[in-house]
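Enquirer: Predicted model follows, preceded by the sequence.
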Amino acid sequence: MNESVLFPTYQRFPFAIESGQGVHLTDNHGQTYLDFTAGIGVCNFGYQDAAIQAAVSDQLTKIWHTSNLYENQLQTAVATLLVQGEDRCVFFANSGTEANEAALKLARKYTGKRDILAFNHSFHGRTYGAMSMTGNPHIQAGYAPLVPGMHFADYNDPAAIAQITPDLAAVILEVVQGEGGVFAGDPDWLQAVQQACHDNGVLLMIDEVQSGIGRTGYRLAFEGYGLDPDIYTVAKGLANGIPVGAMVGKKALASAFGPGSHGSTFAGNPLAMAAAKAVLQQLTPDFLATVQAKAANVWTTLQAETAPLPVVTQVTGKGLMIGIHLQASLPVLKVITALHAEKLLTLSAGDNTLRLLPPLVMTDADLQAGLATIKQVLVQLSTEVPAHE
């Protein structure tokens, strides 16, 4: 297919995904794959989930767009499911980037302060504000000048605590850094960051775009750390593939986001809200318990079978958000391509990492089969690279 009519912003693999069922995807060559990507952590309930499909189909027969000039009961219903009785308010957006952009605007407007502390190897999006908070020079290359007032520290580094001073409007972090290499936060360090924010009158903003909506076995990953952010953002898994994002903030912050202070034409779209409602209604404690149980089995296998392989330097992550870090002599793209031949779809992340984000509804049997395939391919490829560097 001639794609010269598209800007070449994506390095694409030479096949197209045409259909999906459950946790399997079929391409335009008739090949079917076990999916360990979930559309980059989006389709947590797999493909053609009956409840989500029914909700969107029903909404499609009513209305699929209305402006935010009118009351929206679907938005209220989804926001209610998100906040779960907590004293919080929700602003809906169309993506994780937009949700983080809204968080940045709210933090500055509410506090009257400019500066933000973020972390190296973080990823918060590609619009100017979100990109400026992203600790990855490659993402920012060529776009200077960036939004001013951004400062960076090393993730999980105790020295970072000293950078949290009253001059800051907010600290933004991911409790599990996704694009940066799937690095989970140290619980004690995260608690220290939160305490320093409270002590210095600084807002704590947590980016749950990739780690939220059940990905770590908790509704939101920060719940597994006992954190209480002032603002958090969600997106990817929220509507299982229909574009949506949300910024959730403590109700005390609402005074800074009055009428006309922020907005979006498509945000809170009825189709996205119908899908998000169906997702959140299924994100029950019982469902999350099954994710935690499956994740425990996965990590047992990873530690016993994957981590000891000569080409693997470490295995990181939390729940069903997994990073298999590889020796530099084995490029992750080579592994991903080899796994395609074995009918398994996977992802990459920073630090030459094979990233796994399987749908949360995947069975233990399919999860273990995928891990066995990964081990098989890594063993095969290990004969082509030197032992530990």
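Expert: Structure received.

Enquirer: switch to C-alpha atoms for all contacts and neighbour counts from now on
Expert: Will do.

Enquirer: Contacts only, for the residue lying closest to Gly181 once chain neighbours are set aside.
Expert: In space, and not counting its chain neighbours, Gly181 is closest to Gly350: 4.5 Å by CA to CA, 6 or more residues apart in numbering. Counting by CA atoms under 8 Å, 6 or more residues apart in numbering, Gly350 makes contact with 121, 179-181.

Enquirer: can you check Tyr47 too?
Expert: So Tyr47 contacts 20-24 (CA under 8 Å, 6+ apart).

Enquirer: Second structure follows, compare the two:
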Amino acid sequence: MTFEELKALDHAHTLQTYGRFDVAIAHGKGATLWDLEGKEYIDFTSGIGVNSVGYGNEQWAWSIYEQALALGHISNLFYTQPYAKLADVLCRRAGMAAAFFGNSGAEANEGIIKLARKYSFDKYGKGRSTILTLKNSFHGRTITTLTATGQDVFHQYFYPFMEGFRYADANDLESVKAEGGKDVCAVMLELVQGEGGVLPMEPDFVQGLAELCAERDWLLLVDEVQTGIGRTGTLFAYQQYGIQPDAASFAKGIAGGLPMGGFLVNEKCRNVLGAGMHGSTFGGNPIAASAALTVLDILDEDALEAVKEKGAYLRAGIEALDKKSIGSTRGLGLMIGIEVKEGYTNKALAAQLVQNGLLVLTAGPGLRLLPPLTITKEEMDKGLAIMAQVLE
């Protein structure tokens, strides 16, 4: 199939809900991709943070193959080994008590929202169900998680939106206190706002927020859909902030390319959701769980330390470029945001970079980089060389 044939088929039979780059990717290895015509690209996106262990990873692929032959799906009406082993590994490495598995980030965030409201209902009864989120946040595409998202641009078209959410200013504890009240049951936040522009939270704010939540018995919910599973240089970003949340959601990189999401809870919340109160037909699917176990095996502590080193190397390389269109960088680990200067647009710059062989993302008004966590120095250098060429 040619590129034009693929585009025609896409336009004929799929909803046009995505602003796609004019590229059709055929295959990849590591952090390098090739399109249908054989053109090479360096990937600084990893499928929006999903392909955590790169493309064509044989260890990951064999785990999927072997599990698919053994048992592809059976449902959560029966016990299977992969999800149980995965829950054990995640809880031990994250310092949490129990896990729930679903399929996506939005579903994971829906789960912790339900958890918070059920916890409060059990303890305090009705009337204490409001969840505070932060302005400029992004929590998903369902009606509930769109409402939780603290950006007005997403609060359109799909009326009526859910009740029970209010928004506070990021890095402003007084704003959180002002929005708090007797109706609040939880605060939910990203420790690095991804869609909002790769904006890390300040440690003092996060630690103060954790103390406030403990004082008022609000659950502290951390959305780690994008920051989790090694993206920031620790398994979860909260491990760099000196806090232990009541619940943390995850998705994207957990299964290395297969759809999977879920959340972890602490001991206090272990028994909040009982039989029949939450579920997911595909949650904990044996193939996805086997893939996730392999991802966690690859992303050991040495690999996570290397993520920090790679992130520092990439940011230093970008900062050293002779550039007129971009400014400073920010982020944690291999979650990197780049300022786009006035007079330029992130969409135009991203399109130029893709055209020249470097895949990047946009976020807020800037550029966003989420390379595979296994990217090599050689691949990073190739990407930096393309950036230097385009930005000149």
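Expert: It's in. Quick caveat, the model's predicted, so the values are computed rather than measured.

Enquirer: What would you report as the TM-score here?
Expert: The TM-score (TM-score structural alignment, normalised by the length of the first structure) is 0.93; 376 aligned residues with a CA RMSD of 1.5 Å.

Enquirer: Please identify, among the contacts of Gly350 of the first structure, the one with the most neighbours.
Expert: Gly181 (25 neighbours; other CA atoms under 10 Å).

Enquirer: Counterpart of that one over in the second structure?
Expert: Aligning on TM-score structural alignment places Gly181 of the first structure opposite Gly197 in the second structure.

Enquirer: do Leu34 of the first structure as well
Expert: Applying TM-score structural alignment, one finds that Leu34 of the first structure aligns to Ile42 in the second structure.

Enquirer: So its match belongs to a strand, correct?
Expert: Yes. Secondary structure assignment places Ile42 of the second structure in a strand (DSSP: H, G, I helix; E, B strand; the rest coil).

Enquirer: Could you count how many residues lie near it?
Expert: 26.

Enquirer: Just to check, it is in contact with Asn356?
Expert: No. With contacts counted by CA atoms under 8 Å, Ile42 of the second structure stays clear of Asn356, the gap being 9.8 Å.

Enquirer: What is the corresponding segment of the second structure for stretch 258-272 of the first structure?
Expert: So stretch 258-272 of the first structure sits over residues 274-288 in the second structure, by TM-score structural alignment.

Enquirer: buried ones in that stretch?
Expert: If you call a residue buried by 16 or more other CA atoms under 10 Å, then stretch 274-288 of the second structure has these buried ones: 282-288.

Enquirer: How many neighbouring residues does the residue nearest to Val192 of the second structure when sequence neighbours are not counted have?
Expert: Counting by CA to CA, 6+ apart, Val192 of the second structure lies nearest to Pro200, which is 4.0 Å off, once chain neighbours are set aside. Residues within reach of Pro200 of the second structure, counting by other CA under 10 Å, total 18.

Enquirer: give the contact list for the residue nearest to Asp35 of the first structure when sequence neighbours are not counted.
Expert: Nearest non-adjacent residue to Asp35 of the first structure, counting by CA to CA, 6+ apart: Leu345, 5.0 Å away. Leu345 of the first structure makes contact with 33-37, 336, 339 under the criterion CA under 8 Å, 6+ apart.

Enquirer: For Val248 of the first structure, state which of those is nearest.
Expert: Thr37 (26.0 Å; CA to CA).

Enquirer: any idea how far that closest one lies from Gln73 of the first structure?
Expert: Here the criterion is CA to CA, to the nearest Å. By it, Thr37 of the first structure lies 33 Å from Gln73 of the first structure.
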